[in-house]
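Student: below: sequence and its predicted model.
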Amino acid sequence: MKSAVETLNPTRVRLTVEVPFEELKDSLDAAYKKINQQVTVKGFRKGKIPARVIDQRFGRGAVLEEAVNDALPKFYTDAVNEGELNVLGQPEVDIKELKDGELLSFTAEVDVRPEITIPDYSGIEVTVDAAEVSDEDVDKSVEQLRDRFASTSAVERAAADGDVVTVDLEAKIDGEVLEDGVANGIDYVIGSGDLLDGIDDAVTGLEAGGEATFTSELKGGSAEGKAAEVTVKVTEVKARELPELDDDFAQTASEFDTLEELRADSRKRLVSMKQYDQATQAQERVLDELLKLVEVPVPEKLLADEIETRTHNLENHQLPQMGMDLAQYLQIQGKTREEFDSETEEQAVKGIKTQFILDELVNREKLNVNQEELTEHLMRRAQSSGMSPDQFAQAVVEGGQVPMLVGEVARGKALAAVVEAAKVVDTNGETVDLDDDEDDDEAAEAATETVEAAESAEAPASESGDDEAKPTA
């Protein structure tokens, strides 16, 4: 077999392959055997029909077509390996010549991973929010805890801000009550904003038995997003009583003996949360700066496939779970279809470039993934998927997705290495030492989450010389 590689552009090549006919012998034998099992010829036992009879009755062309389809994947893979190509996705194969007994010639156009040069990235500098926790932040946290321990008691007076009202609701559009527009016995805290816009004004000042009508845009159900006439009837008014902020409260609401200890713990937790947010910001912003440093050509077909995958997942998986379609989603987002398509393309380009650059760093720095790192990542992915670790692991193995998970962890380690080399300062101009907050494994896993968010879909495409070649002519 002879093969030659022609570079069409930085992300696509054309392979030209010539195969001596004798190299098709095994595939020809397999073709005759397959046809033998599929057809019946009078005078011959099934499976024992001579090749010359098959040629006469069914045509030599049918045999050659079967043999070529069987042999093409192997010849294509051999040519890819011979050319040391890093291919992406399926090739477009065109058979140029097939001379019985002489020669098979075909071309295969396929996307390839572009060659990437990554410059020195140690000069990257990013600014993140300061991990500051004020007394007001602590007060708010303690108040939220206090709110959860509030008690209620029925009162015979008009409802006021902060009261809990039990209400019955009825929604109409064009005078017709919606099938799913009636709800009874709902408890609502006035001023919380947890229900419908306009309900606070409607119920404030009403006593038990009172009702009011207001117009509001529905937030769910069959008429989501539409304006409806809503009638609300108050069946009970309850005053909320908050516990005193003292040591007794601290002992009731926590494992601490004093309010001072509870506040100290709240401050510690808030600092930890802000430091986590700080680290996530650093990873996202360092990645953005890294993307600016590196020129990455994006294969057109790969980009088109990625855009299609993202749009398909949104329309057929994510939005149906939220009870809406794409048109409703765009209306809520205040976007046109053109704006949505443009943003999807921009996100897809970023995801592909992120994968290419970080994979190149993985190879350059010879980063490996050990079993412990893979297991930890698998556990986190299982938790986010709502499956048990055993179920998720089984699904990953059966779906052949172990290499995908390994790639995710490796890219996370690559990003963690770039973040470690970068200079990170906060909005106060202070240098942020992320090593103080996380160990290496935690930093790498957090970076993996950042990478997943940037890629935001399944891996752009498979990369394997084993992809089957499929003729287009």
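Tutor: Structure received. Numbering: from 1, shown residues only.

Student: all contacts plus neighbour counts: C-alpha atoms, from now on.
Tutor: Fine.

Student: pretty sure residue 455 is touching residue 350, no?
Tutor: Yes - using Cα atoms under 8 Å, residue 455 is in contact with residue 350, at 7.1 Å.

Student: so for those two, which residue has more residues nearby?
Tutor: Taking neighbours as other Cα atoms under 10 Å, residue 455 and residue 350 compare with residue 455 leading, 21 against 18.

Student: tell me the contacts of the residue lying closest to the more buried one once chain neighbours are set aside?
Tutor: Among residues not flanking residue 455 along the chain, residue 351 sits closest, at 3.8 Å (Cα to Cα, 6 or more residues apart in numbering). Neighbouring residues of residue 351 by Cα atoms under 8 Å, 6 or more residues apart in numbering: 454, 455, 456.

Student: could those go into CSV alongside distance to residue 439?
Tutor: Converted to CSV, the contacts of residue 351 look like this (distance: Cα to Cα, whole Å):
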residue, distance to residue 439
454, 23
455, 24
456, 25
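
Student: looking at those, which is nearest residue 142?
Tutor: Lowest distance from residue 142 to the contacts of residue 351 (Cα to Cα) belongs to residue 454, with 34.8 Å.

Student: next up, the contacts around that closest one.
Tutor: Taking Cα under 8 Å, 6+ apart as the test, what residue 454 contacts is 347, 350, 351, 354.

Student: presented hereafter is structure B, for comparison with structure A:
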Amino acid sequence: MKSAVETLNPTRVRLTVEVPFEELKDSLDAAYKKINQQIAVPGFRKGKIPARVIDQRVGRGAVLEEAINDALPKFYTEAVNEAGVNPLGQPDVDITDLKDGELLSFTAEVDVRPSLELPEDFSNIAVEVDAVEVTDEDVAQSIEQLRERFASTTPVERAAAEGDVVTVDLEAKVDGEVLEDGVAEGVSYTIGSGELLDGIDAAVTGLEAGGEAVFTSELKGGTAAGKEAEIGVKVTAVAERTLPELDDDFAQLASEFDTLDELKADSVKRLEQMKKYDQATAAQEKVLEALVEMIEIPVPEKLLEDEVNTRKHNLEHHQLSRMGLDIEGYLKVQEKTAEEFDAELREQAVKGIKTQFVLDELVAREKVNVGQDELTEHLLRRAASSGMSPDQFAQAVVEGGQVPVLVGEVARGKALALVVESATVKDSNGEVVDLDELDGEDETETVEASAADATEAAGTDAADTDGDAGKA
């Protein structure tokens, strides 16, 4: 076999391949064997029909077509390996010449990874992140959230007021018709929490058990998401919420500490750690953005279109469907036009592809490897964020053939961590941020973990799709 490669542009090549006909022998034999099992010819047993008879009955052209379809992937792969290119997606193949018994020629155009020139030194990258500051307000809010968790409720026979927990029955109508999914009974709601429908607070405030009201609200989900509905609400019970007193008894109830002061001191420490981790993640995201901006990165148009379509499909058929929304309802909630949405999606896809190209190039240059412990740790984090158990998530990953995707995420995180170590990160107070000061975790693992999260957020939808765009 002979092959040659022609660069059409920085992200696309054309392979020209010539195959001597004798190299098609195995595929021709397989084609005759397959057709032998599919046809019946009087006078011959099935599977024992001579090749010349098959040529007469089916046609030599059909046999050649079957053989070429079988052989092309092998010859294409050999040509790719010989040329040393990194193909993205499926090739556009064209048979240019077929001489029976002599020669097969074809061309294959395919997108390829662009050749990137990475900086040798990353020390000139400088980014700024928010300073870590735990305010009294932060601590008070944290303690208040803890109080909310330990609040008690007591049934009362009076009108409902702000902060009370009411049990309500709801009925939604659009254009006078009750929606099929618009009826709910026994719903518990805390007045003022904003966790249900707009307008319900005003409707139920002042009602006693048995009281009813009607209000209008835009539905956030369901079959009529985004539409104005007439909501009938009936209060079936009213309960008063009582928060525990902020004292040492509360500290002993809600924590392992004996005093309220100890609980507050622990809250300061926890909040500081959380903000340091958020600061580290922000630093890696900004370093990553700066790195991508430093490099000229052409994006294959077909790959980009595939990625845009994949992201749109996942949004419509996975994320929005779980929320009971369609794309029109989503655009209305987001207050965006279809054109603005498409432009935003395309921008995100370009960013994701460029990010992946740069980090994969860095992984290759630095010869980054991923250990089993690192992969397991990343899988546990991904499982936690997905809401699945580690076993369920691992099974889904294996069954979907996505293990290489997770390995790639970890490798890119480690590669980005190398860049961050060389970059200068300062906070908004002008102080140099030492990302190795995260307590309670191994320094390198912490930086690599948050870096992996940052690269996952900026990358393509590799973990959510089997498409070629995701596998780039």
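Tutor: Arrived safely, thanks for sending. Remember, it's a predicted structure, so these values are computed and weren't measured experimentally.

Student: still on that earlier bit, any idea which helix or strand comes after the helix or strand where the residue nearest to residue 455 of the first structure lies?
Tutor: Assessed by DSSP states H and E, residue 351 of the first structure sits inside helix 337-365. Downstream of helix 337-365 of the first structure, the next assigned helix or strand under DSSP H and E is helix 371-385.

Student: measure residue 470 of the second structure to residue 361 of the second structure for me?
Tutor: 17 Å (Cα to Cα, to the nearest Å).

Student: what about residue 259 of the second structure, neighbour count?
Tutor: Residue 259 of the second structure, neighbours per other Cα under 10 Å, totals 15.

Student: likewise for residue 93 of the first structure?
Tutor: Neighbours around residue 93 of the first structure, by other Cα under 10 Å: 21.

Student: so it touches residue 107, yeah?
Tutor: Yes - contact criterion Cα under 8 Å: residue 93 of the first structure and residue 107 qualify, at 5.7 Å.

Student: stretch 308-327 of the second structure: how far from the chain's middle?
Tutor: With Cα atoms, centre = their mean, to the nearest Å as the basis, stretch 308-327 of the second structure stands 12 Å off its chain's centre.

Student: then stretch 299-314 of the second structure?
Tutor: 14 Å.

Student: what do you get for stretch 353-371 of the second structure?
Tutor: Distance, centroid of stretch 353-371 of the second structure to centroid of chain: 19 Å (Cα atoms, centre = their mean).

Student: buried residues in it?
Tutor: Under the neighbour-count criterion of 16 or more other Cα atoms under 10 Å, stretch 353-371 of the second structure has 353, 354, 355, 356, 357, 358, 359, 360, 361, 362, 363 buried.

Student: what is the aligned counterpart of the fourth one in the first structure?
Tutor: Here residue 356 of the second structure is matched to residue 355 in the first structure, going by TM-score structural alignment.

Student: how about stretch 253-260 of the second structure: buried residues?
Tutor: Result for stretch 253-260 of the second structure [16+ other Cα under 10 Å]: buried residues 254, 257, 260.

Student: from residue 266 of the second structure, how far off is the second one?
Tutor: To residue 266 of the second structure, residue 257 of the second structure is 9 Å away according to Cα to Cα.

Student: skipping its backbone neighbours, what lies nearest residue 415 of the second structure in space?
Tutor: Per Cα to Cα, 6+ apart, closest to residue 415 of the second structure is residue 363, 5.6 Å.

Student: is that neighbour in contact with residue 412, as I believe?
Tutor: Yes - the pair formed by residue 363 of the second structure and residue 412 meets the contact definition of Cα under 8 Å, at 6.4 Å.

Student: quick one on the thing from earlier: quick one: the helix holding residue 351 of the first structure to the second structure mean distance?
Tutor: Following the fit onto the second structure, the mean deviation recorded for helix 337-365 of the first structure is 0.7 Å by mean Cα distance after the TM-score superposition for the first structure.

Student: once you drop chain neighbours, what's closest to residue 344 of the first structure?
Tutor: residue 307 (6.4 Å).

Student: and for the one you found, the neighbour number?
Tutor: Neighbour number of residue 307 of the first structure under other Cα under 10 Å is 21.

Student: hang on, it in a strand?
Tutor: No - counting by DSSP: H, G, I helix; E, B strand; the rest coil, residue 307 of the first structure is not part of a strand but helix.

Student: circling back: distance to residue 213 of the second structure added to the buried residues of stretch 253-260 of the second structure, as CSV?
Tutor: As requested, these are arranged in CSV below (distance: Cα to Cα, whole Å):
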residue, distance to residue 213 of the second structure
254, 38
257, 46
260, 43
